[in-house]
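Colleague: the sequence and its predicted three-dimensional model are supplied below.
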Amino acid sequence: MSHRGPVRVQDRHGFHTLIDARSPAEFALDHLPGAINCPVLDDEERRIVGTLYKQQGAFEARRVGGAMVAANLARHLRERFADAPAHWKPLVYCWRGGMRSGSMVTWMRLVGWDAQQLAGGYKAWRRHAMEVIERMGPMLDLRVVCGPTGSAKTRVLQALAAQGEQVIDLEGAARHRGSLLGDLPGVPQPSQTAFETLLADQIESLDTTRPVFIEAESAMIGRLRVPAALLARLRASPCIEIVAPQAERLAFLLRDYAHLGYDPQGLARRLEALRELHGRAVVARWQAWALAGALPALFGELMALHYDPLYERGHRSHLHAWGQRRQVTAALLDDASLPGLATAVCESARAL
């Protein structure tokens, strides 16, 4: 049955496929969760049509662009949509819900599919995503998982999710571990808008009457900014601190950050950023260890002299409930111990 009235962002789950008709560059910057990219104009074609519009006017841009759109739609019908059944119901969007998605929907309906156009396009999604974060962020019953560097906080969050608990994975959405050495090898961070889309998608599915576990983070994760409403709620929420022996934390870091040893020169370069904080002599020693592959010595001093003091200062300053935190002790941080640690964190959270 055809959808009655304009299709809103909230209606998107009632369709078989979500199609982004924008150019690949627009899609790469951000898109609705789960959408596939079937551009009616590719990046170069979009540039050509835009130039024609400015230089020769709307008619010439539509004449040339229309031929390009027709060719691309024909290709999608032959290839991407070739196996779609007669009862297929796609939802199509472009930037504002205009001509690009409208032309695709027209052709799909001529074929016989019950295609619909998202009212307001991507811009409507963007407004919706920010509204979700700003409205639901302050309502979330957060439990903030804390612990110094190497205390397996992210792995504990993953174990909590596997046990059916509600989790917001900030570092997963940011594709970054949130520290100077936290970038993931070969994995670029998303755009700020794509980061917010991922967070909105996570938050929208949460039950606000149940606890939600989240890792303590600063305002920035790599180059991405945590949305203000979510950050304010995080800082005001109860804390659970994982306490583990320093030797066990070091062993965990050596396993989790082993990839840093594959690029000694790159590691040494990144340590340069700490010179102002720790002085030329200390950073030179760390860089020499990096170049020599002496990661145990390097990570041990980074923990003791840089990360642990930073952690203590930052949490005391920014987490309002830090003084009332509950502590969970972990003797081991190996893979076999993480589910039990997650269970202990969960039990501690229930007592808050």
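Modeller: Cool, the structure landed.
Colleague: please count neighbours and contacts with C-alpha atoms only from this point.
Modeller: OK.
Colleague: show me what contacts residue 115?
Modeller: 89-92, 105, 108-109 (CA atoms under 8 Å, 6 or more residues apart in numbering).
Colleague: same check on residue 220?
Modeller: Contacts for residue 220 (CA under 8 Å, 6+ apart) come out as 178, 226.
Colleague: about what we covered before: between the contacts of residue 115, which has the most around it?
Modeller: Highest neighbour count within these: residue 92, with 30 neighbours (other CA atoms under 10 Å).
Colleague: next, that residue: secondary structure please.
Modeller: Under the three-state scheme (DSSP: H, G, I helix; E, B strand; the rest coil), residue 92 adopts strand.
Colleague: second one coming, line it up with the first:
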Amino acid sequence: MFKDLTIQELLEARKNKKITLIDVRSPSEYKTATIPGSINIPIFTDEERGEIGTIYKQVNVEAAKERGLEIVSAKLPQFIKEFSMLEGDRVVFCWRGGMRSKTSATVVDLMGIPVSRLQGGVRSYRRWVVKALEESNFTQDAFVLNGYTGSGKTTILRRLKKQGFPVLDLEQMANHRGSIFGQIGLTPNNQKMFEALLIEEMQGLENSPYFLIEAESQRIGKIMLPQWIMDKKENGIQFFIDMPLEIRALNILEEYRPWEHAEECMISFQKIKRRIHTPIAAQIEKDLELGRYESAVQMLLAYYYDPRYEHTASQYPKEKQMRLKVSNIEEAANAIRELMDSKLKIRQ
């Protein structure tokens, strides 16, 4: 018989061994929010779930259960095969630890495949996330990466993270780049998914005396950052990257590949068009229409993003600013790594 795990038992188990989490809810539920690191093996598709729900409302519970059993029976061989190919200790869950996860765990267990079920499902996990965020006491100092748009701040942070530096990559958790064009080519996470990723990243940095973070506004797409992050950002040591506009434009083109997302780029531009001097805005729009992306990006930087950045940068006290005049992302990453090393040696 399969075993039920509490949230705390699951968290402890994940520290010591490989756990494969399986979300058996429908694909749309999984995409909305799940437990980070889980995979989706749905017991019902979105359409099947909708059909069963309709029978439940319009006929009765028994009829809905019968239809559910018919659907599950037909797909059992493939369902079991997918479970059998997984590595590690398998833990299934649904929304609240109800029929879907119980049915899945039962049939998988009957086929001799070890499996556990998460009590309370995603709902109990979400409660744990909310409680953990409310009770968190993140005392580490912040080193904040600032820079003109296109300076490669996110790329630099990710390079430093690979080298072992403690980093909170907020844009990765939000799956959004932060600007009005930030969702292009991406599917942004919602608040629930962001917070789940955030608390897991925070727990991984519990033993670090500091962390690196990018200077974000409080909103990344539709994600709202918690106030404590904003406070850390405002009070941290500020690194300011100064990189040539032409290089920054090329960085943006390489990352965004606007020629592959022409319609999305134009839609995003329309949201800020009125904030740009009319003749300049008209030229940017024309460049976008004709695929002259390098020209469009350079003008957006010069007439929209750079002035906004300069206003924000002027708000920080001079004594907390460390300006780095660099030629490219590689040079910036090396300079920040050297500054971090020297700063940490002084503190020790």
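Modeller: Sure thing, it's come through. Just so it is clear, the model here is predicted, and its values are computed rather than measured.
Colleague: across to structure 2, which of the contacts of residue 115 of structure 1 hold up?
Modeller: Cross-checking the contacts of residue 115 of structure 1 against structure 2 gives 89-92, 105, 108-109 as conserved contacts, using both residues aligned by TM-score structural alignment, their matches' CA atoms under 8 Å.
Colleague: related to what we said a few turns ago, could I get the contacts of residue 115 of structure 1 as a markdown table with distance to residue 62 of structure 1?
Modeller: Converted to a markdown table, the contacts of residue 115 of structure 1 look like this (distance: CA to CA, whole Å):
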| residue | distance to residue 62 of structure 1 |
| --- | --- |
| 89 | 28 |
| 90 | 25 |
| 91 | 24 |
| 92 | 20 |
| 105 | 17 |
| 108 | 20 |
| 109 | 21 |
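Colleague: which single one of these is nearest to residue 201 of structure 1?
Modeller: Taking CA to CA as the measure, residue 91 is the one of the contacts of residue 115 of structure 1 closest to residue 201 of structure 1, at 17.7 Å.
Colleague: on that earlier part again, could you single out the nearest of the contacts of residue 115 of structure 1 to residue 167 of structure 1?
Modeller: Within the set of the contacts of residue 115 of structure 1, residue 91 lies nearest residue 167 of structure 1; the separation is 29.0 Å, counting by CA to CA.
Colleague: check the gap between that closest one and residue 50 of structure 1 for me.
Modeller: Going from residue 91 of structure 1 to residue 50 of structure 1 by CA to CA, to the nearest Å gives 25 Å.
Colleague: again, but for residue 88 of structure 1
Modeller: The gap separating residue 88 of structure 1 from residue 50 of structure 1 is 33 Å, by CA to CA.
Colleague: so which bits of stretch 171-182 of structure 1 are buried?
Modeller: Within stretch 171-182 of structure 1, the residues scored as buried using 16 or more other CA atoms under 10 Å are 171, 173-178.
Colleague: how far out from the middle of the chain is it?
Modeller: 10 Å (CA atoms, centre = their mean, to the nearest Å).
Colleague: one more: stretch 343-352 of structure 1?
Modeller: Averaging C-alpha positions (CA atoms, centre = their mean) puts stretch 343-352 of structure 1 26 Å from its chain's average.
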